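[1] what follows is a predicted structure for the sequence shown.
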Amino acid sequence: MSSAITPDLLPLTAETGPAGLAVGRVPLTELARRFGTPLFVYDEEHLRQRCREAVAAFGRDSVAYASKAFLCTAMARLVHEEGLLLDVASGGELRVALHGGAPADRIVLHGNNKSDRELRTAVSAGVRHIVVDSFDEMDRIERLHWESGLPPVRVRLRVAPGVAAGAHEAIRTGGSDSKFGFGLAGGVASAAVRRTVSSPAMILDGVHAHVGSQVLRTAELAAGAAAVARFACEAGVRGLTVGGGLGVAYEAGQTVPSFADWAAGVRAAVRGAGWSGGLTVEPGRSIAARAGLTLYRVGTIKRIEGVRTYVGVDGGMSDNPRPALYDGRYEAFLPRCPEAERPLRARLVGKHCESGDVLIDDAALPADLRVSDLLATPVTGAYGYAMASNYNKLPRPAVVFVRDGRARVVVRRETEEDLLRLDADLPPDADAFPAAGTVAAER
């Protein structure tokens, strides 16, 4: 028999009351009634507390929130208010960060294949620095400098230190065989330093490395930090970013290092490598993941004798693709009875036309599970909504922040009308391609 869901998988303000589990003093059953399902629920106090813990461990100007984990206007505003920089990886993320009130000089631009437009926007806005990933990107920066008159930009060079870590191959980024960065092997990273120093379009601000995500051992993060620190010392740069990657517990029994543990391990490693300056880290998952959970409504319970039980909910891989992409593992519980034992074993699946649309392969659930029950999967605050899609034309869920007994929608639920907004609605007999000269004439 499986025990009840453990508190260490729930948001910090989670507590059980007469209406079942509440977060931010708002019952989850009430949130589902008011805002529908699927629904992403974030504990705002949890988010703020994690930001403060990171800043306490590393310093105010040494923590950049990796916004790819979860970003909306409200999240950008929150992390900026808590003293974090923002790490963005596209023009879209940059726009949201700016719209959320983060000053450009508190934003760092990442990306392995930045477009001219993204680079032009970032330089014009005055971002803190750009993490340069390739010689081709240097070509683009220099061309924009000469042709568009853009000022020189501060850059940090992303290096591949030859150290890869993470829970799945797809999220290990620091190895020699990676689409990211300049390799330390073969002198490629050293050549990048020389190119940057000699360029009038770039100001070398430091170096950067990121070894992977969902790392549960600080020793792996420290090894990557040491490798890039040695190179930073050799290159004579002033800035050092050692990336993010600190993991979280998705299932009961997993142990996770604290921000303080991470800071101590990384600092010791870079000092041992000869680095005496400051350093920057980029946590994302470790700030957002446990703060969020997803609410679903059970629609189908299918028992196949001698095989298994399937439990179908009204979301699936469109709001949480991690199980399909990375073999991500989760737990589930019923908000009406969070302290109940969970002896029922079932495959928790979504509503998409894919056999691989599996949220939890072998979920532990209460024996009295029934159709129409509200079900929750915790620790979905990172890479859930951020990776959500409209597969099968499902509208993406709403996102609510809860705090001190109040709930506010920070991302509204998509509607079926939203799904039509980008369609070019040509009449059935219209020519999809205009005749020669038509476009020029319209100009």
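    It's in.
[2] hey, let's count contacts and neighbours off CA atoms from now on
    Fine.
[3] now Leu144: closest residue in space, sequence neighbours ignored.
    The shortest distance from Leu144 to any non-neighbouring residue, by Cα to Cα, 6 or more residues apart in numbering, is to Leu150 (6.3 Å).
[4] if I look at the one you found, how far off is Arg95?
    Between Leu150 and Arg95 the distance is 19 Å, computed by Cα to Cα, to the nearest Å.
[5] residues in contact with stretch 228-238?
    Stretch 228-238 is contacted from outside by 159, 161, 184, 190, 193, 204-209, 239-240, 242, 270, 273-275, 277, using Cα atoms under 8 Å, 6 or more residues apart in numbering.
[6] can you flag the buried ones in those?
    Applying a neighbour-count criterion of 16 or more other Cα atoms under 10 Å, the buried members of these are 159, 161, 184, 190, 193, 204-209, 239-240, 242, 270, 273, 275.
[7] sort out for me which of those residues are in strands.
    The strands in this structure, assigned by DSSP state E, contain 159, 204-208, 240 from the buried ones among the contacts of stretch 228-238.
[8] got another, please set it beside the one above:
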Amino acid sequence: MRLHGTMRVNEKGHLEIGGCDAVDLVRVFGTPLYVLDEALFRENCRLYRVAFARGGGGVLYAGKALLTLAVCRLVEEEGLGLDVVSGGELYTAVQAGFPMDRVYFHGNNKTADEVRMALSAGVHRFVCDSFDELDLLSRLALELGKECNLLLRLTPGIEAHTHDYIRTGQIDSKFGLAIPNGQALEAVRRCLERPALKLRGLHCHIGSQIFELEPYADAARILMEFARQVRDVTGWVIEELDLGGGLGIYYSPGDDPPAVETLAETIFGAVAQAAASEGLPIPKVLVEPGRSIAGPAGTTLYTVGTVKEIPGVRTYVAVDGGMGDNPRPALYGARYEACLANRMNGRLDTLAVSLAGRCCESGDLLIRQADLPPVRVGDVVAVSCTGAYTYSMASNYNRFPRPAMVLVRDGSAELIVRRESYADLIRNDIVPVRFRTRQA
């Protein structure tokens, strides 16, 4: 397994993260356990902030990747803005005291209650996804006496080379308003007709886990060409251009993500060239990284419960977690690397080993082909690069409680998410009155 951030192998032959021995973390906090490397999370934030500040741009951390009260504080301290996509994410930001003048509110079906919450809280920008949402924003902004500053989310017709489930830039998508069929221009007209709405810019997001940078440059050129068409028709001039997130990370051999600095250079170059070509001022450029900040900073620790060898076929190593705490492998075949955190120097087994979860699903395999030493019951398995879209997508399937999360730094570990209990699982359950009295 490739080591990331502050990971190292200590003198005991154990995996260490943030100066904390993984075996000690398991002893104190139990498993499954999400471990977040604070130093690496902060470093990734700074890489983006510095790279995009050079061109006068801005960086919004995509909260959907991983959002807790503590994560909000880290993002705030590192000087980034925040992209939220639901009332729950917005509520988390509010409770963390995150500055609302750095919050952008996304989502393709915002409810009236969510919009009221956001307007009342003073969210900086709404990213509008449909004509119906324009109607809702206009009505509620007038009702509350607020001004609604917004970006229009557009679909530029770009299909990034990634999994079908995480492509979003093509025209046939639940997200955004299409440019080629005239929907985008009609949305601009409607914004400009409504006094409570202030159109500030354009947005697009072409997908996730992207390794090729040319689609970002293509998206910039397409949106800037559209901005020129809008100016010619309506007189409106673009102020902000938000190109979303999606930069890929290393999960397993074969993944070769570009550097953040290269991404910034590509985007700024394309925007500047397009602005000159279209006769427009250069807008403020925004990006929304999530995975590439949180992903490499996260590791999940598990305890091995059973080792089942099928002679001549493979060995199934079952851990005390699985698709409940990380649905990505089952959902779209995501690949990961793993190691034995308590025996980092062990020689790798030559047999085929599958790392299996404990959910009652044959598809609950965390890693189909894991490179591990011969595994024993009680071993501690570490799966790397699980900081993004694991905790945020976790479920209680099979009534398994969701894991705890710790923040590690300089040899200390702090609990930032408590482990759910069985009592938490039934906290919202209600027994109908007719069932409450039972005959002896």
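    Yep, that arrived. Not measured: the values here are computed from a predicted model.
[9] thinking again about what came up before, okay, now the residue nearest to Leu144 of the first structure: neighbour count?
    When neighbours are counted by other Cα atoms under 10 Å, Leu150 of the first structure registers 16.
[10] hang on, it packs against Ala125?
    No - in this structure, Leu150 of the first structure sits apart from Ala125 without contact. The criterion is Cα atoms under 8 Å, and the distance is 10.6 Å.
[11] aligned to Ser190 of the first structure, what sits in the second structure?
    Taking TM-score structural alignment, Ser190 of the first structure has Leu185 as its aligned residue in the second structure.
[12] repeat for Ala54 of the first structure
    Here Ala54 of the first structure is matched to Tyr48 in the second structure, going by TM-score structural alignment.
[13] state the distance from that match to Gly378 of the second structure.
    From Tyr48 of the second structure over to Gly378 of the second structure (counting by Cα to Cα), the distance is 40 Å.
[14] just want to know which of those two has more residues nearby.
    It is Tyr48, of Tyr48 of the second structure and Gly378, that has more neighbours when counted by other Cα under 10 Å, with 26 against 13.
[15] confirm that that one sits in a strand.
    No - remark: Tyr48 of the second structure does not belong to a strand; assigned using DSSP: H, G, I helix; E, B strand; the rest coil, it is helix.
[16] give the closest residue to it in space, chain neighbours not counted.
    Val260 (6.4 Å).
[17] wait, doesn't the one you found sit right on Cys45?
    No - distance between Val260 of the second structure and Cys45: 10.4 Å, which falls outside the contact criterion (Cα under 8 Å).
[18] the two - which one has more neighbours?
    With neighbours defined as other Cα under 10 Å, Val260 of the second structure and Cys45 compare such that Cys45 has more, 25 against 19.
[19] residues contacting the residue nearest to the spatial centre of the first structure?
    Taking Cα atoms, centre = their mean, the centroid of the first structure lies closest to Ala69, which sits 1.1 Å from it. Applying Cα under 8 Å, 6+ apart, we find Ala69 of the first structure in contact with 284-285, 288, 381-383, 386.
[20] tell me the secondary structure for Tyr296 of the first structure?
    With three-state DSSP as the basis, the three-state label of Tyr296 of the first structure is strand.
[21] where's the match of Ala54 of the first structure relative to Leu80 of the second structure, distance?
    From Tyr48 of the second structure over to Leu80 of the second structure the distance is 9 Å, taken as Cα to Cα.
[22] joint contacts of the two?
    When contacts are counted by Cα under 8 Å, 6+ apart, the set common to Tyr48 of the second structure and Leu80 consists of Val59.
[23] where do the helices sit along the first structure?
    Listed in chain order, the helices found in the first structure under DSSP state H are 28-35, 44-58, 73-81, 91-99, 116-125, 135-148, 188-197, 218-235, 259-272, 285-288, 322-326, 438-442.
[24] so which of these is the most packed in?
    helix 285-288 (a mean of 29; mean count of other Cα atoms under 10 Å).
[25] against which helices or strands is that one packed?
    Helices and strands in packing contact with helix 285-288 of the first structure are listed as helix 44-58; criterion 3 or more Cα pairs under 8 Å, 6 or more residues apart in numbering; DSSP states H and E.
[26] tell me roughly how far the helix it packs on lies from the second structure on average.
    Its aligned residues in the second structure lie a mean 0.5 Å from helix 44-58 of the first structure after superposition (mean Cα distance after the TM-score superposition for the first structure).
[27] dump the helices of the first structure into TSV; add distance to Leu394 of the first structure as well.
    What follows is the helices of the first structure, written out as TSV (distance: least, Cα to Cα, whole Å):
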stretch	distance to Leu394 of the first structure
helix 28-35	16
helix 44-58	27
helix 73-81	23
helix 91-99	22
helix 116-125	30
helix 135-148	37
helix 188-197	44
helix 218-235	38
helix 259-272	37
helix 285-288	24
helix 322-326	17
helix 438-442	35
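[28] quick one: closest of the ones you listed to Leu426 of the first structure.
    Distances from Leu426 of the first structure to each of those were compared using Cα to Cα; the shortest belongs to helix 438-442, at 16.1 Å.
[29] Ser138 of the second structure pairs with which position in the first structure?
    Checking with TM-score structural alignment, Ser138 of the second structure has Glu142 as its match.
[30] actually Met7 of the second structure, not the one I wrote
    Per TM-score structural alignment, Met7 of the second structure is aligned with Ala14.
[31] confirm for me that Leu419 of the first structure is in contact with Lys393.
    Yes - here Leu419 of the first structure reaches Lys393: they are 7.1 Å apart, a contact under Cα under 8 Å.
[32] contact partners for Gly239 of the first structure?
    156, 205-207, 232, 277-279.
[33] translate Ala424 of the first structure into the numbering of the second structure.
    Checking with TM-score structural alignment, Ala424 of the first structure has Ile430 as its match.
[34] I should have written Pro335 of the first structure there, sorry.
    That one, Pro335 of the first structure, aligns with Ala341 by TM-score structural alignment.
[35] what's the closest non-adjacent residue to its match?
    Once its chain neighbours are removed from consideration, Ala341 of the second structure has its nearest residue in Leu15; the separation is 4.8 Å (Cα to Cα, 6+ apart).
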